[in-house]
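**Student:** Structural data only, the sequence is not supplied:
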């Protein structure tokens, strides 16, 4: 019961973090590993458990979605579904050690992009005497790569989306948050379908159920909270989460 309660609380925090700015995987995954679940199975279980929270958050934001860089929500979601499924397949088929070693560097890159990406884009645009931006094809291609990453590992994929859209499309964290939640949900949903069919995630149903219940509550509550947070504060929360998780992951490895 103490382990189950701990996993339940971790799910609440993870769901809330994902709704506000991302990084929930880095709370849920260690909680499952500490409860005795193997890392690969814990990764699959985390993805499955975070789906309802992401869907709940997307429902809260359903009236606030807007196309990203000229790309419709439907097209972006379709790419996310395809990439998420491919990433999940790679997790089940390939050894995770080499990719796991690269995760801290990917997080560090995303954190730097979040912190200075828009200013760098503005400076480059001023130097070139034209704005720096991404066209629809570039947005879809980059989203597919992120979706593969999200299906394979999932950690901070939402943070990386905000970083990409910030530097490539000029979207701030508040404007991009509704679309981020929808796309993370699409990636997790696609990956979860494969994990449920081919992984050992269902071998620990009590822990999975506790994490899922907590993430659902946290995702719904976090989405309502995020809508009331000013853009600057939300950006600060996202940056703090990204920097903290990056440091912790470097220390872990």
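**Tutor:** Right, received. Where do you want to start? Since this is a predicted model, take the numbers as computed values, not measurements.
**Student:** Going by C-alpha atoms from here, please, whenever you check contacts or count neighbours.
**Tutor:** Will do.
**Student:** The one helix or strand residue 248 maps to - contacts with which helices or strands?
**Tutor:** Using DSSP states H and E, residue 248 sits within helix 231-252. Contacts defined by 3 or more C-alpha pairs under 8 Å, 6 or more residues apart in numbering; DSSP states H and E place helix 231-252 against helix 2-20, helix 97-128, helix 173-198.
**Student:** try it again with 6 Å
**Tutor:** Contact analysis of helix 231-252 by 3 or more C-alpha pairs under 6 Å, 6 or more residues apart in numbering; DSSP states H and E lists helix 97-128 as its packing neighbours.
**Student:** Okay, one more to line up with it:
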């Protein structure tokens, strides 16, 4: 029964990630609810959704090729450094400490998703060229993504808008490429540290990939407000549950 829950959660997460993002709202809670310690559940959830980032990066390879190679190497280096440190921080976190911050991380990710368009518009109005401030911003976002993957894509898009980028295809291409690199370093760190529950991760990877493929016709059929409403409901619901677990009895 636990595996059926994980398969269903991963499949729906794949659908959500293809439509608009938010799959972590399903994979991480499902792993926790099956009895997995929160830190291990977070690491396993990162592995479970990892194939989707590779598919996105490959899908945008033409747009990625249009970026200046030196700039790409620079951004990739910053992302890997932030992701490595963020993943390392998760290794040092106890289950109690991580359980305390999880509700706040889920709520932050949900708000970032819900108001992502407004945040990008606000950032675009204050756009500047990528500079030292841009590097620090990317490092901070990568640090967050290495520690907790939820809402990473929305935060990257807002950061790119702040840099002055406006072409959504190029923004999504860069987001997919950097997300893949960040997830790759996180998966490597978690695997070496023995923090991944591989039987669950493997079956969820397959289900998430299938869900990602199935999500394409759903994305074409559903209006955007409905999609946003579903993901926001899931995000706020999961946040409320984890807040209740934090302050409730036991």
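**Tutor:** Right, received. Where do you want to start? Not measured: the values here are computed from a predicted model.
**Student:** Okay, buried residues for the helix holding residue 248 of the first structure please.
**Tutor:** Under the neighbour-count criterion of 16 or more other C-alpha atoms under 10 Å, helix 231-252 of the first structure has 234-239, 241-243, 245-246, 249 buried.
**Student:** go on, stretch 18-34 of the second structure?
**Tutor:** 18-32.
**Student:** Stretch 107-123 of the first structure too?
**Tutor:** 107-108, 110-111, 113-115, 117-118, 121-122.
**Student:** Ok, stretch 91-98 of the second structure next?
**Tutor:** Going by neighbour count (16+ other C-alpha under 10 Å), the buried part of stretch 91-98 of the second structure is 91, 98.
**Student:** how long is it end to end?
**Tutor:** 10 Å (C-alpha to C-alpha, to the nearest Å).
**Student:** what does stretch 61-69 of the first structure give?
**Tutor:** Stretch 61-69 of the first structure has an end-to-end distance of 19 Å (C-alpha to C-alpha).
**Student:** got the contact list for the aligned residue in the second structure for residue 96 of the first structure?
**Tutor:** Alignment note (TM-score structural alignment): residue 96 of the first structure maps to residue 98 of the second structure. By C-alpha atoms under 6 Å, 6 or more residues apart in numbering, residue 98 of the second structure lies in contact with nothing.
**Student:** picking up where we left off before, which two of the buried residues of stretch 18-34 of the second structure have the greatest separation?
**Tutor:** 19 and 32 (24.3 Å; C-alpha to C-alpha).
**Student:** any idea which helix or strand carries the counterpart of residue 42 of the second structure in the first structure?
**Tutor:** Using TM-score structural alignment, the equivalent of residue 42 of the second structure in the first structure is residue 43. Assessed by DSSP H and E, residue 43 of the first structure sits inside helix 39-60.
**Student:** what's next to that helix, contact-wise?
**Tutor:** Contacting residues not belonging to helix 39-60 of the first structure are listed as 15, 29, 32, 181-182, 185, 188-189, 192, 195, 200-201, 211-212, 215-216, 219-220, 223 [C-alpha under 6 Å, 6+ apart].
**Student:** How about stretch 182-191 of the second structure?
**Tutor:** Against stretch 182-191 of the second structure from outside (C-alpha under 6 Å, 6+ apart): 47, 80, 83, 87, 146.
**Student:** Contacts only, for residue 223 of the first structure.
**Tutor:** 19, 57 are the contacts of residue 223 of the first structure under C-alpha under 6 Å, 6+ apart.
**Student:** any idea how far the alignment partner in the second structure of residue 74 of the first structure lies from residue 144 of the second structure?
**Tutor:** Using TM-score structural alignment, the partner of residue 74 of the first structure in the second structure is residue 73. Distance of residue 73 of the second structure to residue 144 of the second structure, given as C-alpha to C-alpha: 20 Å.
**Student:** More neighbours: which of those two?
**Tutor:** Between residue 73 of the second structure and residue 144, residue 144 has the larger neighbour count (other C-alpha atoms under 10 Å), namely 22 against 11.
**Student:** picking up where we left off before, what about the buried residues of stretch 18-34 of the second structure, which are in helices?
**Tutor:** Counting by DSSP state H, the buried residues of stretch 18-34 of the second structure place 18-19, 24-32 in helices.
**Student:** Let me have these in JSON lines, extended by distance to residue 157 of the second structure.
**Tutor:** As requested, these are exported to JSON lines (distance: C-alpha to C-alpha, whole Å):
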{"residue": "18", "distance to residue 157 of the second structure": "16"}
{"residue": "19", "distance to residue 157 of the second structure": "16"}
{"residue": "24", "distance to residue 157 of the second structure": "18"}
{"residue": "25", "distance to residue 157 of the second structure": "19"}
{"residue": "26", "distance to residue 157 of the second structure": "22"}
{"residue": "27", "distance to residue 157 of the second structure": "22"}
{"residue": "28", "distance to residue 157 of the second structure": "23"}
{"residue": "29", "distance to residue 157 of the second structure": "25"}
{"residue": "30", "distance to residue 157 of the second structure": "27"}
{"residue": "31", "distance to residue 157 of the second structure": "28"}
{"residue": "32", "distance to residue 157 of the second structure": "29"}
